[in-house]
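*Asks:* The following block contains a protein sequence and its predicted model.
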Amino acid sequence: MVPGVNDDFDSIDATILRSIDAQRVRRLRERLRRTAHPEVLEIFDHVLDLATGNSAVPELAARLDRTRRSLERRCVLLGIASPETLLSLARIYTVQRLAEWSGQPSGALAHALGFSAPSNYRQLVRTILGYPPSVIQRSGGSDRVAQVILKQLS
């Protein structure tokens, strides 16, 4: 992306959001690098890049030069969570770390990151992690979500 030349404001926003609190993301990637298969790292790097928007599995598959079905089968063979679960975990992780960094409520940030309503974010957190966002926040927030990600990918 070259600033000033055909700027795509969504791309600029996504780049800024990915760079906020980047040290925390680097630590997670480093921990994964020590424990996960290299192909898992490649998949998760793309998942993290897509976490600031409302992306779906077909977009992830296209980035990895695979079909949706091929990506789903590869995740099974690698023994990791489904692509949908990985995208959900990355979005939850992104909301949590931005909430911690900014001091803003997670529901408002989730809405800004593409969730149609804060209630959709709360429901996703309950579905994926088994607890509401308030419990996740009290039990470590983004660090807690990072532990779940490591468990799902290692």
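*Replies:* Thanks, I have it.
*Asks:* contacts, neighbours, all on C-alpha from now
*Replies:* Fine.
*Asks:* can you tell me the helix or strand for R29?
*Replies:* R29 is part of helix 22-35, with elements assigned from DSSP states H and E.
*Asks:* what's in contact with that helix?
*Replies:* The contact list for helix 22-35 (C-alpha atoms under 8 Å, 6 or more residues apart in numbering) reads 41, 146, 150, 153-154.
*Asks:* buried ones in it?
*Replies:* Neighbour counts using 16 or more other C-alpha atoms under 10 Å place 25, 28-29, 32 of helix 22-35 among the buried residues.
*Asks:* Put this next to the previous one:
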Amino acid sequence: MSINESGKYVCVLTTEDDQKVRKDLFIYLRPVFHTNGSLRLKIEDEKHPFQITASSTKVLRGETAILRCPTIGYPTPSIIWYKGENKKLLELESSKRYEFRGNELIIQNVEDTDEEIYRCVAWNNFSISVNGTSSNERFTATLDQKLWNLYLG
């Protein structure tokens, strides 16, 4: 089975006496990062396989930068973007310069202060049942990418 096959399926069975029985089947998938190769992904610590580092992005000062968070999952993951290092993480909010479009962060008119680590945190929730006990769990995955501000002067 491929990670692209997660989602909701409907199974309709016809019994011997022509009764139709419909059941929903859910194939859940925690957030994972999936790319076509344009963004290289690396697991830095095998103990934390859902904390990923991506290849850096380079952009000219004054131009627009587009950072991608190539996550998939079921239910569809929510994404939060941060700027900075671990102890100085700042959650980004939509503004004139920062725009969120699907899984992308768009930074308008890149400045020197934009040269930083950007982190996307993708998360979703679903119920897990083990030995008859169910619990609603939150699953997360993080992706860090460095934005380099180039100046041709």
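*Replies:* Great, that's in hand. From a predicted model like this one, the values you see are computed outputs, not experimental measurements.
*Asks:* Could you tell me the TM-score of the two chains?
*Replies:* Put the two chains on top of each other and the TM-score (TM-score structural alignment, normalised by the length of structure 2) is 0.23; 59 aligned residues with a C-alpha RMSD of 4.5 Å.
*Asks:* which among the contacts of helix 22-35 of structure 1 gets closest to L77 of structure 1?
*Replies:* Lowest distance from L77 of structure 1 to those (C-alpha to C-alpha) belongs to L153, with 12.1 Å.
*Asks:* surely that closest one meets E42?
*Replies:* No. At 11.5 Å, L153 of structure 1 does not count as touching E42 under the criterion of C-alpha atoms under 8 Å.
*Asks:* Dump the contacts of helix 22-35 of structure 1 to a markdown table, plus distance to I12 of structure 1 and secondary structure.
*Replies:* As requested, the contacts of helix 22-35 of structure 1 are exported to a markdown table (distance: C-alpha to C-alpha, whole Å; DSSP: H, G, I helix; E, B strand; the rest coil):
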| residue | distance to I12 of structure 1 | secondary structure |
| --- | --- | --- |
| L41 | 24 | helix |
| A146 | 25 | helix |
| L150 | 29 | helix |
| L153 | 29 | helix |
| S154 | 32 | coil |
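*Asks:* before we move on, back to that, quick one: which of the buried residues of helix 22-35 of structure 1 is nearest to R63 of structure 1?
*Replies:* So of these, ranked by how close each gets to R63 of structure 1 (C-alpha to C-alpha), first place is R29, at 18.6 Å.
*Asks:* Distance-wise, check that closest one relative to Q123 of structure 1.
*Replies:* Noted for R29 of structure 1: a distance of 26 Å to Q123 of structure 1, by C-alpha to C-alpha, to the nearest Å.
*Asks:* A61 of structure 1 too?
*Replies:* Plainly put, A61 of structure 1 is 25 Å away from Q123 of structure 1 if you go by C-alpha to C-alpha.
*Asks:* which SSE is the residue nearest the centre of structure 1 in?
*Replies:* Nearest to the geometric centre of structure 1 sits A90, at 1.5 Å (C-alpha atoms, centre = their mean). Take DSSP H and E as the rule and A90 of structure 1 turns out to sit in helix 83-102.
*Asks:* What residues of that helix count as buried?
*Replies:* Buried residues in helix 83-102 of structure 1 (16+ other C-alpha under 10 Å): 83-100.
*Asks:* starting at the chain centroid, how far to it?
*Replies:* How far helix 83-102 of structure 1 lies from its chain's middle: 5 Å, per C-alpha atoms, centre = their mean, to the nearest Å.
*Asks:* how long is stretch 134-152 of structure 1 end to end?
*Replies:* 22 Å.
*Asks:* Just the buried residues of that stretch, please?
*Replies:* For stretch 134-152 of structure 1, by 16+ other C-alpha under 10 Å, it's 136-137, 141-146, 149-150, 152.
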